[in-house]
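# give me the fold of what follows.
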Amino acid sequence: MSTVVVLIGVLVAPAASAFTVDAIEIRGTGRIEKGTVRNYLPVEVGDELGAAAARRAIHSLYDTGFFRDVRLLRENGTLVVEVVEKPVVTEITFEGLEQLKEEQVRKAFKSFGLEDRKMFSRSALRRATLELERQYNAQGYYAVQVNAETKSAGEDGVRIAFKIQEGEPAKIAQIEIVGNQRFSDELLKDQFSLTDSAAFAFLSGKDQYARQRLMGDLESLRSYYMDRGHLNFQIDSSQVQLSPNRQHVFVTINITEGDKYRVKGLSFTGNTVVPEEELWPLVPMEEGELFSRSQVQKSVEAVSRRIGDEGFAFANVTPVPDVDEEANTVELAFRVSPGRRVTVRRIRIEGNSRTQDRVIRREFRQMESARYQTSKIQRSKERINRLGYFEGVNLETPSVPGSDQAVDLNLSVKERPTGQFSVGVGYSDVEGLLFTSSIKQNNLFGSGQRLSLQADVGGVNQTFNLSLTEPYFTVDGISLGADVYYTQRDTDRLTLFRYSQDRAGLAGRLGFPLSEYWRDSLRLAFEQTDTKSGTLELGSQEEEFLGRQDHILLRNTLTYDSRDSTIFPRDGWKNILRTEVALPGGDTRYFNLGAESHVYFPVFSASTITLGLQVGRLEGYNGQAVPFYERFYLGGARSVRGFETYSLGPEDADGDPVGGVTKLQGNTEFIFPIPGAQTARGIRGAVFADTGWVYGDDESITSDKLRASMGIGFRWFSPMGPLRFDYAWPVVTKPGDELQRFQFTIGTQI
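Reported below is the predicted structural model:
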């Protein structure tokens, strides 16, 4: 009969109980291979095993985290290792998790070993619970309660359910800045995203404490001082105290302002590659000015880009200050180390599962096997972004292995849906009830072609349009497009004199790139109109355009577009010069000349100021007048808000607008994120100011006829189309003006 001894029980036995291991047997394993247990067991066949060695062996197996019980037994000369495996986590669920992203929480848990199909560990569960609380605390949720419940799932599994009561975020009761003498508390707090006093702060969440936002505010405070000469500014400490009920936070920031320093001298050292005369215009600083860290950084970036255009991809421009503490001056030397000149060996593209490579490559301004140029690489990235096909565009320039004179361009993109099908019902103050449907594909079969089929049925206009565009008909970027369209128009809903018209047309388009930002396009259209008078009597000038008429229209459009985005522009210009002429061969003879300019200024973190100006002129030739249905009209949601649609301009004897031949229009808008909806890019608020007027044939162009308004608005690029609400206060009016303070449009653009 074999002898069985439980070695745990003999750890304190005499040394005589030690024995030589003739064999090793593993028992109790299920998911874990026996070989894995042998690998962790610090005992081999032939070893002499005593109490101390047994203790070490048991500890080694426990330390793996695989087992909840380990026993060593002796059966004659055989060492028997009995183990009980820990259960496996079969499921992790969350209840009440709203303020944090679940994928980020799971990623943090994974670092503790707590994830699906891994061994369950009580210590890992405790660490995960504390980590979840820490993440909430970092967002200002100090009253959060996290309970982790475990339930058995079969014999070898465990389900974990985290039940969370988030509570309310702690509000900032006070922000105190200690040590400031040159600037007031109010001025410095204006630089913060957090606040303790702003009106309606609860709407934007600015009074909710979060550590990351505080760190950003401290950096904003540092930048504010260092951009105003305080070279030695320091934040000595920042203390955050929590109220006993964990609902309020008190922030104290201790600073040392230091003296103001002025720039005594500027210079370049090292190998500047290009003549210094080309670099000085890139430095927005002058001697005698207050030192500004942001201006120094702009100088470094601009000089680096210029040197990068010479092929030096790894140029290093380092500002070296020489500070005179007694005179409070600083001499700034920009030390230039160009590094090695490189070429671009290869351009690689990944992430484009639908978009063809050639569609992306043709937007590159940096070519393969050509000298590296920073500005061309940056412009390439901008052009690819402007396509609108991708949610994310990332461009890297790794060195080529084994070569110090070449780099690769690795472009990774994340595609977004470029097709859209929509059917919707909308309403506008012009059209009334509006039915709209459209099929659009801006990247047809991944080729970059644009196809659009749209139908809009409203109270004034019923429009059907089919459009196809090939943006790269030639490799040089000449575009080719065609349009087929049909419109029915009935002005009974409008304040202008009544008429109805059917218009059908076929048009061809050619576009020509003139430079990186300039483009010219030609459009030749063949149209037929059938116009009928309404209930009001028309004059002889209007009657000659009734009935069926044919038109041959040639339009030339010259465009300058440097906007950073075509969907949500925040920076750049868009200027348009448009000329259209009704050619001989048709029944009308007139010119339509127009120009418009829009400039975008980024302000704050996600806001934009837009300035727009539009002018237009209509003129007949060969003794013919301008068709009345082509005249300019102003007033309404898309021109001068606060006034009745199409109401601004000359009127007939009955007081109905008849349109004009000269148009002046100006629009200014401040677009900003809606408080509480900063992450939704399609939602914006607006503050605006409009002015404009339309002049008749015999009217002189004077500013005293201009009307003006100011107001607030709401913008939403909704799934069924743009939505706009505007409330305007007319500020320049005259007796008889038809006002309309509230105007909105849903589902179409007027």
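# all contacts plus neighbour counts: C-alpha atoms, from now on.
Will do.
# mind telling me what element the nearest residue to residue 396 once chain neighbours are set aside is part of?
Leaving aside its sequence neighbours, residue 396 sits nearest to residue 410 (CA to CA, 6 or more residues apart in numbering; 5.1 Å). Assigned by DSSP states H and E, residue 410 belongs to strand 406-415.
# in that strand, what's buried?
For strand 406-415, the neighbour count (16 or more other CA atoms under 10 Å) marks 406, 407, 408, 409, 411, 412, 413, 415 as buried.
# can you redo those residues as TSV with distance to residue 181?
TSV is the format used below for these (distance: CA to CA, whole Å):
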residue	distance to residue 181
406	53
407	51
408	52
409	50
411	50
412	49
413	49
415	52
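# do I have it right that residue 445 meets residue 417?
No. Residue 445 is beyond contact range of residue 417, at 11.9 Å (criterion: CA atoms under 8 Å).
# residue 135: what secondary structure?
helix (DSSP: H, G, I helix; E, B strand; the rest coil).
# contacts for stretch 158-174, please.
Residues outside stretch 158-174 that contact it (CA atoms under 8 Å, 6 or more residues apart in numbering) are 87-97, 120, 136, 139-153, 194-196, 207-209, 246-251.
# buried ones from the residues you listed, can you make that a PyMOL selection?
This is the PyMOL syntax for the buried subset of the contacts of stretch 158-174, where burial follows 16+ other CA under 10 Å:
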select buried, resi 87+88+89+90+91+92+97+120+136+139+140+141+142+143+144+146+148+194+195+196+207+208+209+246+247+248+249+250+251
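# show me the contacts for residue 36.
With CA under 8 Å, 6+ apart, residue 36 has no contacts at all.
# residue 28 too?
Neighbours of residue 28 in contact, by CA under 8 Å, 6+ apart: 82, 83, 84, 85.
# next, the structure of the following sequence, for comparison with the previous one:
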Amino acid sequence: MKKHTLSQLLCVLLVTSLTTVAGAQSTKRKKATAPKKSATATTAMSDSAAASSMTIKAIEITGNKKIEKDAILAKITSKVGATYSAAAVREDVEAIFKLGFFNNIEVDRQVSGREATLTYKVLEKPSITEIIYEGNSEVKADDIADASGIKAYQLLNMTKVKEAVEKIQKLYEDKGFFLAKVEAEVRDVTKDETVQLVFKVRENDKVKVKQITILGNKHLSDDELKSKMLTKEGGFFSAMSGSGQYKQEMFERDVQILRFLYYNKGYVQAKVDRPQVTVTPDKKTIYITLRVEEGEQYDVGEVDFAGDILFPRQELYEAIKIDDNGVFAYDVLQKDISELTAKYGDLGYAYANVIPRTAFNAKERKVNLIFEFDKGSKVYFGKINVVGNSKTRDKVVRRELKVVEGELYNETRRRQSLENIQRLGFFEEVNFKTSVDPERNDVMNIDIAVKERNTGQIQLGAGYGTSNGFTLQGSVNQSNFLGKGQNLGASLNMSGNSSYYSLSFTEPYFQDTLWSVGGDVYQSANTARNDYDEEHRGGAIRFGHPIAEYTRGYLRYKYDDTKLGAKSFTENNTTYSTDQDLFPLATANGVTSSITGILEYDTRNDRQMPTKGMLASGSYEYAGVGGDLKFTRINANYRFYRNLFWDVTWRNNLQYSRIDSLEGQDVPFNELYLLGGPYSLRGYRSYHVGKMKRSKQLYDRLINQGLSPAEADERSMRFYGGTQQAMFQTELQFPLVKEAGIMGAVFFDAGAADDVLTDQNYYMDTGFGVRWYSPIGVLRFEWGFPLNRDTIYHDATVFEFSIGPSF
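This next block holds a predicted model:
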């Protein structure tokens, strides 16, 4: 039986009883005085036969102010000219109620002869003129409004208000306020027309997980199990890391994670019961108890294949790893299924199904496994569409594809296509959504669904040194310029006595070919080195072309005009000038004209924020194509990224460079290598690690000031630079507050810059930092601690703020 509101039942009773009541009243009136016959007089029909023979003369709607009359008439079945029916009127009332716009509906029937005029009197729901949030201090009103789904100037719908209360409650639970209470109150502004909707929130304190107790585990320790759980016990750094929060949804996932962990260790019959949660009387902390039944550990038994076998058994055995694993591990099984599915997919069987049939041998504690193949039918690629790209042009995505429309399905090339698009770094998410063509069952259509990210990147660095004063470094880079996949960048470096400006542009697919073309122009005046003034003006053009999978070759021509000049600088309240015996400026002035060959191998999953893969590159520069300054330079760089578990990423950077003389010329001293700074050795100031030489001029001045020869010798050393440099950086990056994009990092750096690299001239540092992946880039706050510093030239602690990834 359908449920109706009280007002609906009253309306139905009103309609069905109208005939009887009106008839009774008419009878009484007849006894008093006989009514006059009139065409417009209201007459009640007392018998149902008479009522059913009446014709509807007119239908009126009254009381509606916001809802159009035609919208209401479209929902009723009674029509002008049709025979009147009480049942139809009841259905009309129900249909109008279902619109959701009315609190009450009444029906009035005016009868004249055998004709009836029906009037539907409606009482509209009031409009919400204002939505007010009271009691919220930890959650912003805008976030609550987004979660509720209710907007001002909508009609009041109590069902939606109830749903909104539940959504707000869920929002608070997700933020750790598990005991928050939300109520809704409706306040009249103009009776029956407008109201205020008030959400009253009692946030209470965040519920903290005080202790997680695991019972029944013998083979896996508490620490091992807890380390994999999303729910963590509260600790000293809970406010910063977000640990200790209790979220029902997250904890339910933890139960599945623990089961999966046991399955991966061979405990295929392990059970994890539903947790017991105990809330303390003050409702601020909870204790969680988990009971585990581990069972016995099972090894892999016999492995075989069945069904539609299209490959030699030996080839299938070579594709799987579970038979070599010893312990029956669920994650290895899933990887094997993926590999076997891919082999069939490469033959065009896109819907091949690999079913693992398991049989448990409890006596020997082994799992016998049969991979059963159902190859299905061959499939061809159909239409390939790109969706979600409001900025990036379709061709930028399509040119990364390894598959084309109409060809036989190939799983490996489909995966490579997905990886290539992700590697661009233009998108937060990339998904291939497949569907069967409605006209052909053997055709698969693909929608490449992308979610664009902000491809503009700003890098800033600020610092203060005794020699350079305040320094500001920055760059603006747009890696998807105009949505064409082009790279446009500009950078600057400014301090009290230096500046650097550059502009670069790269077209990765010149004229829709595989050739990349780019160029740079730059100008600099006064570098961060204090011993001389240095100006550069120049530019470069670059050409690139793929050589093999993930490998590209580049050729670059560079023109640089260098001008060095003497300068004055102050140290220890004493003014000095350039020591031209140490820094012979004339030997480094002139034009450098060079050609550089570069080879690059890149398998990173994301060029902007990689979490796995590697980047290896090598280059050779020949500065002897005309010009005044002659030298050769080699560079080698290797970067490696690996996601260890969850969101913890291990990042590594290894670099080596060397510069040598050419045609009998000495290497220009301003081209020599020095290390230090936020993108180098992070425990040392910029250009404060490397080969040093004594300035005789400075030595004599210090002697004249009364310093001893030994002390003057120590303080007269200048950072000169070496012909070689080697550097290694490694760091672990992990989430602190994942929802806010705040990450932590610990790092270790080691490097040397000298003519000959030995154990004695390597400098090392360690440190930690906090990084915020903000809309303008990665904000880095890092503290570095040198491990073998020179107390005269190196600080005990170096703090650096910068924007942009370390490497």
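# TM between them?
After superposition, the two chains reach a TM-score (TM-score structural alignment, normalised by the length of the first structure) of 0.87; 729 aligned residues with a CA RMSD of 3.6 Å.
# contact partners of stretch 227-243 of the first structure?
Residues contacting stretch 227-243 of the first structure (CA under 8 Å, 6+ apart): 218, 222, 225-226, 248-262, 290-295.
# what's the span of it from first residue to last?
This stretch, stretch 227-243 of the first structure, spans 35 Å end to end (CA to CA, to the nearest Å).
# also stretch 133-146 of the second structure?
End-to-end for stretch 133-146 of the second structure, by CA to CA: 12 Å.
# same question, stretch 413-424 of the first structure
Taking CA to CA, the first and last residues of stretch 413-424 of the first structure lie 32 Å apart.
# which residues touch that stretch?
Against stretch 413-424 of the first structure from outside (CA under 8 Å, 6+ apart): 349-354, 388-394, 435-443, 719-720, 747.
# try it again with 6 Å
351, 389-393, 435-442 (CA atoms under 6 Å, 6 or more residues apart in numbering).
# re the thing from before, in TSV, list the contacts of residue 28 of the first structure along with secondary structure.
Listed next are those as TSV, based on three-state DSSP:
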residue	secondary structure
82	strand
83	strand
84	strand
85	strand
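# checking these against the second structure: which ones persist?
Retained in the second structure (both residues aligned by TM-score structural alignment, their matches' CA atoms under 8 Å) from these: 82, 83, 84.
# ok, the last one to residue 189 of the first structure distance?
Put plainly, it is residue 84 of the first structure. Taken as CA to CA, the span from residue 84 of the first structure to residue 189 of the first structure is 60 Å.
# more neighbours, these two?
Under the criterion of other CA atoms under 10 Å, the comparison of residue 84 of the first structure against residue 189 puts residue 189 first, with 20 against 15.
# so what does that one match up with in the second structure?
Residue correspondence to the second structure (TM-score structural alignment): residue 189 of the first structure is matched to residue 226.
# how about its match: what's its closest non-neighbour residue?
Nearest to residue 226 of the second structure is residue 232, by CA to CA, 6+ apart, at 7.3 Å.
# these two touch, right, that neighbour and residue 242?
No. Contact status for residue 232 of the second structure versus residue 242: not in contact, 8.9 Å apart, counting by CA atoms under 6 Å.
# which helix or strand contains residue 58 of the first structure?
Going by DSSP H and E, residue 58 of the first structure is part of helix 51-63.
# buried ones in that helix?
So, applying 16+ other CA under 10 Å, buried residues of helix 51-63 of the first structure: 51, 53, 54, 57, 58, 61, 62.
# now stretch 376-391 of the first structure
Buried residues in stretch 376-391 of the first structure, counting neighbours by 16+ other CA under 10 Å, are found at 376-377, 379-390.
# now those in TSV, with secondary structure and distance to residue 333 of the first structure?
TSV is the format used below for those (DSSP: H, G, I helix; E, B strand; the rest coil; distance: CA to CA, whole Å):
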residue	secondary structure	distance to residue 333 of the first structure
376	helix	28
377	helix	28
379	helix	29
380	helix	32
381	helix	32
382	helix	32
383	helix	35
384	helix	37
385	helix	36
386	helix	38
387	coil	41
388	coil	42
389	coil	44
390	strand	41
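# ok, back up a step: the strand holding residue 410 of the first structure vs the second structure, mean deviation?
In the superposition against the second structure, strand 406-415 of the first structure averages 2.4 Å from its aligned positions (mean CA distance after the TM-score superposition for the first structure).
# tell me, how many residues neighbour residue 68 of the first structure?
14.
# if I've got this straight, it is in a strand?
Yes. Counting by three-state DSSP, residue 68 of the first structure is found in a strand.
# that one -> the second structure?
Using TM-score structural alignment, residue 68 of the first structure lines up with residue 103 in the second structure.
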